[in-house]
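Trainee: Provided below for reference: sequence and predicted model.
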Amino acid sequence: MWLDAPGGAAGDMILAALIDAGAPVERVRDVLDALHIGGWSMQQTRTMRCSIAATHVRFQPTGAHATAATATQPPAPAHSHAHTHSHAHAHNHAHVHAHSDGATTPPAPGEEQPFEDQPHRAFRDICTMLEAAPIPATIRARAVAIFERLAHAEARVHDTTPAEVVFHEVGSVDAILDIVGVCAALDALDVDLICCGPLPVGRGFVRCAHGRMPLPAPATLYLMEGWPTVPGLDRVEQVTPTGAAIWVTIAAATAPPEMVVESVGYGAGARSFDDRPNVVRAVLGRRSKPKPTTAVTTTLAQVDDMPGEHIPPLIDALLAAGALDVTITPCVMKKGRPGMRLEAISRPERADQVAHSMLRHASTFGVRQWQSHRTELERHHQSVETQFGPVRVKVGTLDGKELQAAPEYADVAKLARQHEVPTSRVYAAAVHAWHLLSPPSTSDE
């Protein structure tokens, strides 16, 4: 996947682009419902930005939240970015509010209303909420990694520690839904490589509760350290901290991948610019040249003093850091002590992040790494119909021949819960449906 930001990047724009490119919106809703936040509705509309058709996604407060949001919503700044700016503050830090450059106008039609009545949330509280939610581990790990990166940036701005950071706008309901929604959409699309392009950097100043603040916002600038940028617009916050955190966390590279384009999605911001489309563009594709053999880096450590309950969060952290696979193998260490062999494989460009994650989350004092090659089947997904509902099947091919087919467990588990049947029944039904669609060839050896 290639993500491009000609107009800027905010959480809702990225989510809208992924949905427009093919991420099933119901899968996203299911994950967001599992957070048990309540008081919101997801609205998806079609709009135009510089004559380009795009999807616009926004989260609206409902019920008592809608009443409070309407009562407390301040006028929108005339030149501000359409998206809520994300700030955080330490316990001893004053609240930081949305930017304004002085002149104000009524909110534009269809512009987002923030969840003003929501409490501020500490980074650790958001992590606790995500850990308690019955969502896939890969989605949880990626969301925690995004919030962790945000917490580190805000801690640097306010000279505190990530543990003490209390999010304001980032902790509001719509920002949490943006981040987890993006993670859910990426999980549903099941892409194996995400590349994100340069980010536009606005310039000038905007006014906020602390006076004139430079653009980009301080936290956004810390998040973009080491990331390529291009000149942006005057007095416009084109990239929010939430958007920047998502962008730099999910990306494995900054250059467009070599691929055959299969789907394109546009996610619109709430405002229109005169000289450029205010969109994020998501491009999905498959490798243009089959590359069954790829370079991978193995990161290894052995431990004999790590409690078993610490293993699941370690696996989540390694996957969020970019590991393609993680294995834990029992072993016997020096002096006959039972231990565990921790092994993660990743692409070489993510090897440092995986190593740092293993050092942070495991009890080891060091890791070993080496590069090798991995031979893979080409893969694609196909949906099959069963008596329980549709199930995606991952298909592996070699030289054009289908060799493997495996139903996606997330689809199987969801249908099993809905119909109150064992997962094995749904799995078997999906396999049977697949064989009816693709009978084995008599020429296969």
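Mentor: Looks like it arrived, so ask away. Given the structure is predicted, the values throughout are model-derived calculations rather than measurements.

Trainee: C-alpha only now, for contacts and for neighbours.
Mentor: Will do.

Trainee: what residue is smack in the middle of the chain?
Mentor: By C-alpha atoms, centre = their mean, the chain has its centre lying nearest to residue 183, at 3.3 Å.

Trainee: all strands for the stretch 101-250 of the chain, in order.
Mentor: 104-105, 121-122, 166-167, 195-196, 199-203, 205-208, 211-214, 229-234 (DSSP state E, counting those that start in this stretch).

Trainee: Hmm, residue 144 and the residue nearest to the centre of the chain touching each other?
Mentor: No: the pair residue 183 / residue 144 is not scored as a contact, 10.0 Å apart, by C-alpha atoms under 8 Å.

Trainee: Not counting sequence-adjacent ones, nearest residue to residue 171?
Mentor: residue 121 (5.1 Å; C-alpha to C-alpha, 6 or more residues apart in numbering).

Trainee: How much space separates the one you found from residue 135?
Mentor: Applying C-alpha to C-alpha, to the nearest Å, the value for residue 121 to residue 135 is 20 Å.

Trainee: go on, residue 56?
Mentor: 25 Å.

Trainee: Same drill for those two, tell me which one is more crowded.
Mentor: residue 56 (26 against 18; other C-alpha atoms under 10 Å).

Trainee: can you confirm the more buried one is in a strand?
Mentor: Yes: the assignment for residue 56 is a strand, going by DSSP: H, G, I helix; E, B strand; the rest coil.

Trainee: this is the comparison structure:
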Amino acid sequence: MRLLYLDAFSGISGDMFLGAMLDLGLDFEALKQELAKLPVSGYQLTHERLAKSSIYGTSFDVQVAGGKDHGFVEHHHHDHSEATPHQQVAEHAHHHDHEARHLNDILALINGSDLSATVKQRAIAIFTEIAKAEATVHQMPLAEVHFHEVGALDSIVDIVGCCVALELMKIDDVQASPLTDGSGFINVAHGQMPVPVPAVMQMRVGTDIPIHQRLDVKTELITPTGMGIVKTLVTAFGPLPTSTPTKVGYGFGQRETGSLNGLRAVLFEKKN
């Protein structure tokens, strides 16, 4: 049994998770081949091994043509209710890939791909959790939620990529430390958001996910994508397992926090 333990001392995001998995030995070419099964284009994956605070780890990024969009957005969308899943996927393949997407668009895109059933199920669960949180925060029906932060191409690739990584690395269970977030505010397209950002706080409702807030870090450390991954995939929170670890990896974030911004991933091999 392979156990992945996430030491989220500086929060978690999709790119930090994938950076940590690559640092643990995830095959980058295999990851790209699996993600190519999504009917989308207009992105490039990059990774670099570098040192931060004299610790070596991996930085992962999804580079999107035209830049990245982050933040919730509301607008009208074409009605796909009469289209077949195949027609929907064909249409999505011609969409401008970093425009906002409706949740049903994303689910159709994933379901219409050749990804494995497990990857599809996990990715759909993560997107649905985030969409539910956004719907509650913005007082909208789930069917009307459109958002850049999750609908953007880079986030689609991040979330599906995380699910692919777990399958390629043959991870059986995911556990985590208590999470750490920052404080203060971040600026988004439609104003300021308090940290933890509203979608992250909403996803915490009704759960026992522990979050420690660092008052000295004035930015977001847990993204909605990161929280969606944790809420959907992590089975337990607590200290490091007492069994012997087999490998340690670090995935670096993009934010300047005044301290090490990274996610430590520890791999354990447990005898059944």
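Mentor: Received it, and whenever you're ready, just let me know what you need. Predicted, not measured: the structure shown is a model, and the values here were computed from it.

Trainee: Assuming the best superposition, what's their TM-score?
Mentor: The TM-score (TM-score structural alignment, normalised by the length of the second structure) is 0.84; 246 aligned residues with a C-alpha RMSD of 2.0 Å.

Trainee: wait, what's in contact with residue 73 of the second structure?
Mentor: By C-alpha atoms under 8 Å, 6 or more residues apart in numbering, the residues touching residue 73 of the second structure are 100, 146-148.

Trainee: Apply 7 Å and report the result again.
Mentor: Contacts for residue 73 of the second structure (C-alpha atoms under 7 Å, 6 or more residues apart in numbering) come out as 146-148.

Trainee: Select from these the one having the most neighbours.
Mentor: residue 146 (27 neighbours).

Trainee: Contacts only, for the aligned partner of that one in the first structure.
Mentor: Per TM-score structural alignment, the equivalent position to residue 146 of the second structure in the first structure is residue 166. Residues near residue 166 of the first structure by C-alpha under 7 Å, 6+ apart: 88-91, 120-123.

Trainee: give me that answer again for 6 Å
Mentor: Taking C-alpha atoms under 6 Å, 6 or more residues apart in numbering as the contact definition, residue 166 of the first structure lies against 88-90, 121-122.

Trainee: For residue 252 of the first structure, state which of the residues you listed is nearest.
Mentor: For those, the residue nearest residue 252 of the first structure by C-alpha to C-alpha is residue 88; the value is 26.6 Å.

Trainee: surely that closest one meets residue 171?
Mentor: No: with contact defined as C-alpha atoms under 6 Å, residue 88 of the first structure does not count as touching residue 171 (8.3 Å).

Trainee: Look at these two and report which has more neighbours.
Mentor: Taking neighbours as other C-alpha under 10 Å, residue 88 of the first structure and residue 171 compare with residue 88 leading, 30 against 24.

Trainee: What does the more buried one correspond to in the second structure?
Mentor: Per TM-score structural alignment, residue 88 of the first structure is aligned with residue 72.

Trainee: Look up how far residue 170 of the second structure lies from its match.
Mentor: Taking C-alpha to C-alpha, one finds residue 72 of the second structure at 34 Å from residue 170 of the second structure.

Trainee: so what corresponds to residue 264 of the second structure in the first structure?
Mentor: Residue 264 of the second structure maps onto residue 281 in the first structure, by TM-score structural alignment.

Trainee: What is the subsequent helix or strand relative to the helix or strand harbouring its match?
Mentor: Residue 281 of the first structure is part of strand 279-287, with elements assigned from DSSP states H and E. Counting by DSSP H and E, the next helix or strand C-terminal to strand 279-287 of the first structure is strand 293-303.

Trainee: Where does that next one end up in the second structure?
Mentor: Using TM-score structural alignment, strand 293-303 of the first structure pairs with nothing in the second structure.

Trainee: where's that strand relative to the chain centroid, distance-wise?
Mentor: With C-alpha atoms, centre = their mean, to the nearest Å as the basis, strand 293-303 of the first structure stands 24 Å off its chain's centre.
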